[in-house]
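**Student:** got a predicted structure plus its sequence, pasted below:
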Amino acid sequence: MSTAVAIQPFMPRPTPVPIAAARPRKQKPSPGKENLVSIKPISSTVGPVANIRTRRERPCDACRRRKSRCVIHEGAVLCVLCEFHKQECTFVQSPLPRKRKVVDQGKKDSPINQKKRSVDAEPPPLALPTPTITATAPSPPPPQSSLANPQLAQLGETLGLQRGQHSRYIGLSSPFDSLLIGLSHFDRHNESTFDLGTLRRVNDHECFIMLPDENTQDYSGEADTLHVVEQLVHPHGSTLLDLYFRVVHPNFPIIQKHLFVERYRNGDRTFSPALMAGMYILALNWWSYDAKLANYPKPDAAQLEAIAMKSLSVSMERPKLSTIQAGLLLLQRPEADSWSLTTQLVAIGQELGLHLDCSSWSVPLWERGLRKRIAWALYMQDKWSSLIHGRPSHIFGANWAVKSITDDDFLEQGDGYETMQEETDDEREEDEKGRILFAQMIGLTAIMAEVMDTFYTQVAIQDFANAGNKSTELILARAKPVQIKLRNWHERLPKSVKMDAPAHNKLSSTGYLHLAYFATEITLHRRIVQSLDSATHDPYGFFMCRNAAKTRLISAMDFVNRLKPEHLQAFWYFASKINFTLIGTFGSLLWATAPANEEAEFYKTRLREYRWTLSVSSKRAEFLDYAVLMLDASRAMLKNLAEKPSLAQQISTAGVPPRPPPQQRSMGPPQLYRQNSDDIEMQDDDEEQGHGEGLRRNVSSGSFRGFADADEYERYGSGPGTADGSVTSDR
């Protein structure tokens, strides 16, 4: 009887090299597509003893038991899987008897999964082939089991998606001093094991500690939780995932699609239960969008949400990238509104190092892109949550080192799966449009964050209070550079994400981007209107500021009025329901602060029309019901508004005072009133120039000397050619 003897290295490891790919490619990689970036080498003189197989291509005993491909790289002692699992790599056992595969030929492909990139449903365990389960399959879900797949060893090379262990970032001021860490001996995986865990160095400056998952709460029950999630959606899990990747993923690409799909196809059942539940929950919003699914009972979304939230809470004890992904997806639910969960995700993201620049890290190239996409999604979640809740942001520029998103950050290659299914032209077009949409939303969010930092922080509020009567002047001075950035952003929007871009009978999520733009403008003008006081400001400046605000309100309402079914039924970003509400809130503010009864009636009428538009649109987008409720709440508050005097009572025989000379103006720097593109009207696109130009011609000309009556005032305030103040832009 032979004895198993493992050949162990007796010399120190050689100079650390980049992490080896799980499956070597035959072709030479193209420049710029390498998976890893090497780090600073550690001196070594002697290499290891190579493991010699007794038979060509013979798998080791452990890989034979797993039915996995055994890969030993040149110069290595252990195979990839044995080294990953930190176990002996022996070649002493006899081959196992072959088992005949069971192939079920009675199941056909689901009609909804005719696309080449659709996901298969409920793969059976281990070595059985992966049949497709249709939406009508009556069989119960298969039992859950782990699967050792050679490609999945690639996850062991990642930092944030490893099995069995999780990472925590070690900061410069922590007890783990960077100079002391540099004295540790790191192996070729850039890891160094010590009593508290395993140090994982990703470059010369950043280091993480890897800790085992098994020591965390409810780790052993994670597989059972995932099984319950799959049971709740069976047999429609595959179809729901297909819906998710068709509708949600292109516009919110925080999942590594190819890696996820291939893991699912190959029977991997070690996904995060919270992540799977989050994907299913979002896909359920388009249940009736699929003709086949619409004929069957919808899975219990409430039960899925309960499991997802509990599982997410538990997974925070062993944080991974999937934890952030799950939390972000759950926060995209139309009814989700959790400030506390957002703050938790920000903290976990910092623990995972998502706030750092990972461009030079020794992790797979695809993981760097995934980390950047998740990081920017977390950034947007924090900033828009700060706006809609009116609370301080938790991400600050001084501690945010993530580089701008690029096309390379969306690459799918290098994840360990060599074969990639071809995409159709429509799929490629939708993916490209979604990437542009995602990137533009990041840029807009940065401008919105500047608006919040400039006007809504406690320091800014105190500055305006200390300015007294000159607070509006200070606000306008600070608003000008932000106005220019916002206008330039809108002017440079690519055609593919403009509202008039053809949808080709497909859902289009461009609506949430343009709605966010109007919400940003309104948030800026809202602060200006709040500072105005007709008793202390000169009438000219007072009128100009209010008319600029009026223009933005009308444009926003007109945008909502022109939304089509393909916009309303598409994916909407989580802040959208509040952004729709902010339009109504701004209208109510202008109504409450209107100096004359005629102007107040104008806003009252427009708000009534806006409510009707939202009520009709809510039939296709149920989350708009919230905006309707908030409009009703604002209207109830306005019942206590004192009756305003009529315009005739306010206008003297001389009418509105003429425009004062620059040296006599008591409000605002002179450049804000000059006749140029930086005027307070904030005309930021070609379609609205007609409205603004008419206003400038009337106000800037020397013939302006006031209004003869209230009707003339209404016509003037509404803009040329429109009696009701509507804007006829096609934006």
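**Tutor:** Looks like it arrived, so ask away. Residues are numbered from 1 along each chain as shown.

**Student:** only C-alpha atoms for contact and neighbour calcs from this point on.
**Tutor:** Will do.

**Student:** which parts of the helix or strand hosting K480 are buried?
**Tutor:** If you go by DSSP states H and E, K480 is part of helix 471-491. Buried residues in helix 471-491, counting neighbours by 16 or more other CA atoms under 10 Å, are found at 471-476, 479-480, 482-483, 486-487, 489-490.

**Student:** surely R552 touches I522?
**Tutor:** Yes: contact criterion CA atoms under 8 Å: R552 and I522 qualify, at 7.0 Å.

**Student:** ok, second structure coming up, stack it against the first:
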Amino acid sequence: MESGDERPYRSHTKPACLPCRRRKSRCKIEPHTEACLMCRAHGTDCTFPNGRAKATSHKRHSTETAPRVPHPALRTPMAGPSNGLLAVSPHFSNSQSQNLDTPLSLEADDDNPHILGPAVTGDNHVLADYLSNISGGQGIREIRPVEPGSSSSPVIFTKVQKRPLGLTVNSSPAMKNLETIEKLIEPWGPHLIELYLKKVNPCLPLLDETSFRAQYMNTKHRISPALLANLYAQSLTYWRHDPILSRERCPDSRFVWNLAIEASYSELHASAGISTIKSLLLDVGGRPTTSMTGNGVRLSSALSLCHSLGLNRNPLPWDIPQAEKHLRMKVWWSVLIHDRWSSLTYGTPPHIRRSQYDVPLPIPEYLSDWEYNRAANSVFIELMNLTDVLDHCLEHVYNIRIESQNPTRNLELDLNKWVDSLTGEIRKIIIRGSNLDIPGASNLRLAYLATRLLLRRIDLDRERQAQDPNPEAMANRTMEARRTAEDIVVLVQELGEAQLGDFWLPVAAFTFSSTVTFLIRCALETEQGAGLTESGSLRMASDFLDSLRSHQRNSEWDLADICLAQHSEVVERLLNSSPPVINSETNAEQHFFHDMAFVDDMFPSIWDTLQSI
């Protein structure tokens, strides 16, 4: 039953205002206010048909979701059908959806839209139809998700409470952490935001740059504290590469990161929403990397929220604003990138299976900042396409149950098709390793080489496991893999100050480590005949470490830390090891190590390394 202060839509005794009639939205008046909730949210004149009530609501600034569409955080949640369910439909054009109240409120104050799977959608339609019939259609807004015969499975959303029961709205540990961070970085907070929007966001778009900047300037208090805290923390990576900030003392990044992580966990507990997903992704993508386990937990939490909010579904046919469609896809793309590349480097299966999402890959039309971030966005699009190729490789790597009847996918053909599809400047980045001055280009080049090295190692392992291994084929596979590792070494050796201060995925640090590990293996398995001191692979690994050490010393490049901590002593001791001794009785070579503990130290625990850097 409706309370006396509500104004039901299409009520004869209490008619809705004219803007709500045009929007076909619920018109609700609160006590001591002249304009209804919808008009206050949209900044429209609240005028009633009989002229007895008229008010002008204050205009609100646009926010992150779109430059001209009120951000869901500023919208009052629309009253749904009496069963509390809201469905998504493709039957409205984009121009119409810009003027309608979206049925999905991603940032409502008290509620979140929780997606329900296709299995229950039909049941809810029947219930909604029945409720609509017995109430004469009043107060019911049911939008059909898909037409009969459509290949897309229908989905439906229901509202769920964001906060745990009994938690007060004013309880905000995240805000306290944010205030501490802003004290530490003042007066450079706005500059750090600009630095993030310039350095990171074009290469991995997570925010709508224009609208977020406007929101930060005009309605900063409405931005999630956890999101802001993680934006500041991630921007500290680029402090020393900025011409202005490099002259100032940088705050303790670890302390700032700890505060930002606490803010994320606090918001995850208190009022999880899409801003929480963004803050978690900023954390996972933050540098330096010091906790693989923590990153895995936070990425899993972000993915769970994505599924709850339906971000794994293609929003293009839905009747929501175009900018909100793009926002949902940007968040999902970022989750995909972090999930798959961390899977490759951490050695754990990816959380996402391609059969459980249908969000399309990015194209220029889906990127709102394309016109002035064209080069960097082009690199991002190809990084996403390469990530899709990587997913097939990961399926092979982590497939425990191998069906002998199914033909093996040609993974190298997938990678070559991707390379062959490239044009212009992006093709030069991949084929020639040039044009690395484009934002994100060095990271893309490394990602390609890491994928190629993975394929070479898959082929090499397959050759080793063959029933009748061919020594010549084995040698050829080893040389191909070693040449790819050499390409990674050359890439790092040729990096300049601009590339070192560019955008990098933090998992690049583990790519360097795995490259050195592979070179050590090549030395131990194929190049011990003349002694390890003469090993070309080991010498290459040593040169690689020298380059990383130089970048670490001269540019404080954190991506070099893990590899240097793991392998510096190992490579040095191998190069200084004694040459093989010929056993006079068996005429066989015997290799001498100074102590047996050295064997255990050759491949140190990553966990111990992360505790020491």
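**Tutor:** Sure, I can see it. Bear in mind that the values here come from a model prediction, so they are computed numbers and not experimental data.

**Student:** what's the following helix or strand after the helix holding K480 of structure 1?
**Tutor:** helix 510-531.

**Student:** re the thing from before, most widely separated two among the buried residues of helix 471-491 of structure 1?
**Tutor:** Farthest-apart pair in those is S471 and H490; separation 28.2 Å (CA to CA).

**Student:** okay, and S304 of structure 2 sits in which element?
**Tutor:** With DSSP H and E as the criterion, S304 of structure 2 is inside helix 292-308.

**Student:** hang on, the earlier thing: possible to save the buried residues of helix 471-491 of structure 1 as JSON lines with distance to E83 of structure 1?
**Tutor:** What follows is the buried residues of helix 471-491 of structure 1, written out as JSON lines (distance: CA to CA, whole Å):
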{"residue": "S471", "distance to E83 of structure 1": "66"}
{"residue": "T472", "distance to E83 of structure 1": "66"}
{"residue": "E473", "distance to E83 of structure 1": "67"}
{"residue": "L474", "distance to E83 of structure 1": "64"}
{"residue": "I475", "distance to E83 of structure 1": "62"}
{"residue": "L476", "distance to E83 of structure 1": "63"}
{"residue": "A479", "distance to E83 of structure 1": "58"}
{"residue": "K480", "distance to E83 of structure 1": "59"}
{"residue": "V482", "distance to E83 of structure 1": "54"}
{"residue": "Q483", "distance to E83 of structure 1": "57"}
{"residue": "L486", "distance to E83 of structure 1": "53"}
{"residue": "R487", "distance to E83 of structure 1": "55"}
{"residue": "W489", "distance to E83 of structure 1": "50"}
{"residue": "H490", "distance to E83 of structure 1": "52"}
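
**Student:** where in structure 1 does stretch 380-388 of structure 2 fall?
**Tutor:** Counting by TM-score structural alignment, stretch 380-388 of structure 2 pairs with residues 438-446 of structure 1.

**Student:** can you pull out the strands in structure 1?
**Tutor:** Using DSSP state E, the strands found in structure 1 span residues 165-170, 191-194, 197-201, 207-212.

**Student:** what sits against A460 of structure 1?
**Tutor:** Applying CA atoms under 8 Å, 6 or more residues apart in numbering, we find A460 of structure 1 in contact with 453-454.

**Student:** which position in structure 1 aligns with A475 of structure 2?
**Tutor:** Under the alignment (TM-score structural alignment), A475 of structure 2 pairs with F543 of structure 1.

**Student:** center of structure 2 - which residue?
**Tutor:** In structure 2, the C-alpha nearest the mean C-alpha coordinate belongs to S334, at 2.4 Å (CA atoms, centre = their mean).

**Student:** returning to what we had before: off-centre distance for the helix holding K480 of structure 1?
**Tutor:** Relative to its parent chain, helix 471-491 of structure 1 has a centroid offset of 26 Å by CA atoms, centre = their mean, to the nearest Å.

**Student:** how many residues are close by the nearest residue to F10 of structure 1 once chain neighbours are set aside?
**Tutor:** Take F10 of structure 1 and drop its neighbours on the chain: the residue closest to it by CA to CA, 6 or more residues apart in numbering is P48, 7.3 Å away. Using other CA atoms under 10 Å, P48 of structure 1 has 15 other residues around it.

**Student:** now P392 of structure 1
**Tutor:** 16.

**Student:** cool, and G294 of structure 2?
**Tutor:** Around G294 of structure 2 there are 14 residues (other CA under 10 Å).

**Student:** what's the separation between it and I277 of structure 2?
**Tutor:** 15 Å (CA to CA, to the nearest Å).

**Student:** kindly report the same for E371 of structure 2.
**Tutor:** Taking CA to CA, one finds E371 of structure 2 at 27 Å from I277 of structure 2.

**Student:** same thing with D600 of structure 2?
**Tutor:** Computed as CA to CA, the D600 of structure 2 to I277 of structure 2 distance reads 40 Å.

**Student:** okay, these two: which has more neighbours?
**Tutor:** I277 (26 against 10).

**Student:** who are the contact partners of the alignment partner in structure 1 of that one?
**Tutor:** By TM-score structural alignment, I277 of structure 2 lines up with I324 in structure 1. For I324 of structure 1, the contact set (CA under 8 Å, 6+ apart) comprises 345, 348-349, 374.

**Student:** adding neighbour count, write those out as TSV.
**Tutor:** TSV is the format used below for these (neighbours: other CA atoms under 10 Å):
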residue	neighbour count
L345	22
I348	21
G349	25
I374	23
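
**Student:** of the residues you listed, closest to N285 of structure 1?
**Tutor:** Among the contacts of I324 of structure 1, and counting by CA to CA, the member closest to N285 of structure 1 is I374, at 22.6 Å.

**Student:** which residue is the nearest non-sequential neighbour of that closest one?
**Tutor:** I254 (5.4 Å).

**Student:** quick one, the longest helix along structure 1 and helix 510-531 angle?
**Tutor:** For structure 1, the helix with the greatest residue count under DSSP state H is helix 425-455. On the basis of axes from the mean of the first three to the mean of the last three CA atoms, to 10 degrees, helix 425-455 of structure 1 is oriented at 10 degrees to helix 510-531.
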